[in-house]
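Q: sequence-free structure coming up:
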């Protein structure tokens, strides 16, 4: 059908050329001054001229050739067809005694050859251009024939048709197989990715199923990697909260995708009622959790959003980002140290925040282990300063970000965060402000976390260093953690330590192996993994609750309340005063052990192992520096 249409178009083009050429020849022969009788003769015999030309063209097969592959042979065919048709027309004109100059026939012969040849050359050039575009364009295979896949396919067809060619879809729903979607077929299921990619010369695969679990996605990616194609992915649920999927949102597969957790259901109306139109202040606003809290809260239109932090660059970055995106929002960037009591009191007196999220803290376990004075000043007394200022300012809700390392702490950092929880619980008992803490594990991609570190080590060619082959950690994505923190804030009645459902712990070795594979490399062959031994303060396994504590469920399926033991308020206050006066690390650790009895027991259990391992298992990295002395070379909690 398509070939017939092309032949018909060529026939019409040739008819136009043959019809106009005699008049052009007359014009050229008489240099623009043509006797009307010649025009009348041409008009009179034009149907015969056109019919003769086209009939001979047809006999010479000019409408049965694949002109996109035209060569010298096809050009000779045109010359012969035009020459024979010109001779026939000349003989015919002589028979009917049409008095037309012979030079007109010669000029017409030359013009027809040029114009008909040019029309065929145009087809050859057009095909060459299209072929070049197809060679340069990406052949796309979309995994997932659902809403996200349909959105991506529609955009490819509408906006990227010159650079991307959609080959088809992959979907595990058997009912969809061989059905058409946007003009292409659903070719098979995820088991067929490799043969389909080879058959259709696919060079880019797009995974367009945002709801896939980590294990399902890992299986699909294994199949995609066998094809050698570029693999892109539609962002997960947390990255798609704002609307439809676009091609611009596609990105390379990352570790967060492989660890996908079930989507969290949020009561957005309840969260909005606590934040919309309120004056909100966030400490540590430039950090990983703090900055994401800023982004999430900005969507809910608070009357004022104060960004408090000690690092000017990080505060500047989040301030600029929010101003570009939320031009109508009142944003107040504040550079201040949470340990500066006078400065914090002055800020809170002026701003009178109604909701506070306290995310400022020292979180790096090895660094705080060697500098307990700083951990105590920032994590305990910084929290105390902010909490007391919130009480004086009449703040309605105060939420502190805590950590799973506060449970049976073996590290100074964990112990100080547990004391910080006790601080806000103690203040809550005498304040009209509702104080609460939210406890969760590690977040992927946060500053000092394992993922950026492993990526740097892979970029250097390895090795990846891990303290122990059995080390496990709980992980959440930053958006998921912050959304649950906001939800927990709506559940706070005062004094709670909320615990987030972190799912199953993940082996750090498995994470490292996944990252190596995502980088297109092989463990052991391209990148080695070395184990350096536990460091003081580190655990093999983190705990979200102690056996003695237990939990109480809340209205939200992924948020629980820890049943913590009460403490003697008087003794606690005396312990804080002792901490304030303490100057040596030994004295600080001793006082922390009295404030958090489980700290001593857990520390004795773990630290002997850590110290012995550190002495016996010190490895040297390629620079010649002992790995145990390099905080950046080992797992940073």
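A: Looks like it came in fine. Keep in mind the model is a prediction, meaning the values are calculated, not measured.

Q: CA atoms for contacts and neighbours, from now on please.
A: OK.

Q: list the buried ones in stretch 594-609?
A: Neighbour counts using 16 or more other C-alpha atoms under 10 Å place 595-596, 598-600, 602-603, 606-607, 609 of stretch 594-609 among the buried residues.

Q: Off-centre distance for that stretch?
A: 41 Å (C-alpha atoms, centre = their mean, to the nearest Å).

Q: Quick one: residues in contact with that stretch.
A: Applying C-alpha atoms under 8 Å, 6 or more residues apart in numbering, the external contacts of stretch 594-609 come out as 408-411, 415, 418-419, 534-539, 572, 575, 592-593.

Q: Included below, for side-by-side comparison, is a second structure:
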């Protein structure tokens, strides 16, 4: 039984791909007393209400993480918070940088403040592989957000609220995924544009991401950055899996992209423990009574977790099976 079972849960950005999957899992498996969704888009809320048949356990707040007072109202009586709200498009961030700072950085601090003031027990914030050694503004804002949530445990030391972060890679079938784009081009008989055939990415399904977050609530004591041990894939293999009859051509890496993604940098590797299903990056400074986990092995000297040197890989057939159940 999860600590979330029978509790009051709030999710920010709850109408996104992860939010929709989390709501489904929570309603089916966690028997929440109530599940509060706060997001900005009334149309998406309307559509998801229909999808979940107006389940009476769901509560709907139109609001923005930039608005601390609205967050505090939504968090009244809430036990646990999943912070999934973010602006995420890499190219859009470069053109609208301060909007990303307002949502991803200032909005994250608002979540911290509201959670402490409302007596929330635990908060898990969702991060991204782009936050490790970031080279684009989106990744930089998410790295700052990660540090805000880890350091929030100092800020909340005299309060019961604790904070942790979950960082994972590309999600199969999420909004903005390349999967439907490749499939559409193949259906139209077009060629498939590939940035670089050498490109690799971490790969996780929405269901896996949701279960990992739920398990992290059970494990966390505050200050951890959890990274799932998940497989990598090659972008060329993904094109072959989705559109085996379509020709491909390279267009080059776009501004702000990496050839290979990273979820744990070599510097963070010095504070990392390895468990069968995850890595735990421990806080640099912990004055709130953090105790290192008894389980887990210290990773080797010089360790980093990168998509091109991963020890787990998805084959073309693996990718074909995974995408078949998510599209």
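A: Noted; the coordinates are in hand. Everything quoted here is computed from the prediction, not taken from an experiment.

Q: on that earlier part again, would you list the buried entries among the contacts of stretch 594-609 of the first structure?
A: Using 16+ other C-alpha under 10 Å as the burial test, these include 408-411, 415, 418-419, 534-539, 572, 592-593 as buried.

Q: Can you list which of those residues are found in strands?
A: Using DSSP state E, the subset of those located in strands is empty.

Q: picking up where we left off before, I'd like the buried residues of stretch 594-609 of the first structure as TSV, with distance to residue 425 of the first structure and secondary structure appended.
A: Below are those laid out as TSV (distance: C-alpha to C-alpha, whole Å; DSSP: H, G, I helix; E, B strand; the rest coil):
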residue	distance to residue 425 of the first structure	secondary structure
595	14	helix
596	14	coil
598	18	helix
599	19	helix
600	22	helix
602	23	helix
603	24	helix
606	28	helix
607	29	helix
609	34	helix
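
Q: which residues does the aligned partner of residue 11 of the second structure in the first structure contact?
A: Matched to the first structure by TM-score structural alignment, residue 11 of the second structure sits across from residue 282. Counting by C-alpha under 8 Å, 6+ apart, residue 282 of the first structure makes contact with 290, 293-294, 305-308, 356-359.

Q: same question, residue 451 of the first structure
A: Residues near residue 451 of the first structure by C-alpha under 8 Å, 6+ apart: 444-445.

Q: run the last query once more with 6 Å
A: Not one residue lies near residue 451 of the first structure by C-alpha atoms under 6 Å, 6 or more residues apart in numbering.

Q: separation between it and residue 567 of the first structure?
A: Going from residue 451 of the first structure to residue 567 of the first structure by C-alpha to C-alpha, to the nearest Å gives 38 Å.

Q: Please apply the same query to residue 502 of the first structure.
A: Distance of residue 502 of the first structure to residue 567 of the first structure, given as C-alpha to C-alpha: 27 Å.

Q: what range in the second structure matches the helix with the most length in the first structure?
A: Looking across the first structure with DSSP state H, the single longest helix is helix 102-136. Aligned using TM-score structural alignment, helix 102-136 of the first structure spans no residues in the second structure.

Q: Which positions within that helix qualify as buried?
A: Those would be 104-105, 107-113, 115-117, 120-121, 123-124, 133-134, for helix 102-136 of the first structure by 16+ other C-alpha under 10 Å.

Q: Could you pull out the helices in the stretch 201-350 of the first structure for me?
A: Ranges of helices within the stretch 201-350 of the first structure are 214-227, 255-258, 268-275, 288-298, 312-325, 341-351, based on DSSP state H, counting those that start in this stretch.

Q: Save these as CSV, and put in mean neighbour count and distance to residue 157 of the first structure too.
A: Shown next, in CSV, are the helices of the stretch 201-350 of the first structure (neighbours: other C-alpha atoms under 10 Å; distance: least, C-alpha to C-alpha, whole Å):
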stretch, mean neighbour count, distance to residue 157 of the first structure
helix 214-227, 16, 23
helix 255-258, 20, 26
helix 268-275, 16, 35
helix 288-298, 21, 33
helix 312-325, 15, 29
helix 341-351, 16, 52
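
Q: rewinding a little: write a ChimeraX command that selects only the buried members of the contacts of residue 282 of the first structure.
A: The ChimeraX selection below is limited to those of those classed as buried (16+ other C-alpha under 10 Å):
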select :290,293,294,305,306,307,308,356,357,358,359
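
Q: Next, give me the two most distant ones among the contacts of residue 282 of the first structure.
A: 305 and 359 (14.7 Å; C-alpha to C-alpha).

Q: Counting neighbours, what do you get for residue 72 of the first structure?
A: 8 (other C-alpha atoms under 10 Å).

Q: before we move on, the earlier item: ok, the buried residues of stretch 594-609 of the first structure vs residue 377 of the first structure, which is closest?
A: residue 595 (15.4 Å).

Q: quick one on the thing from earlier: let's have the contacts of residue 282 of the first structure in JSON lines, adding distance to residue 481 of the first structure.
A: Below are the contacts of residue 282 of the first structure laid out as JSON lines (distance: C-alpha to C-alpha, whole Å):
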{"residue": "290", "distance to residue 481 of the first structure": "11"}
{"residue": "293", "distance to residue 481 of the first structure": "9"}
{"residue": "294", "distance to residue 481 of the first structure": "13"}
{"residue": "305", "distance to residue 481 of the first structure": "20"}
{"residue": "306", "distance to residue 481 of the first structure": "21"}
{"residue": "307", "distance to residue 481 of the first structure": "19"}
{"residue": "308", "distance to residue 481 of the first structure": "20"}
{"residue": "356", "distance to residue 481 of the first structure": "17"}
{"residue": "357", "distance to residue 481 of the first structure": "13"}
{"residue": "358", "distance to residue 481 of the first structure": "14"}
{"residue": "359", "distance to residue 481 of the first structure": "12"}
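
Q: Thanks a lot, catch you later.
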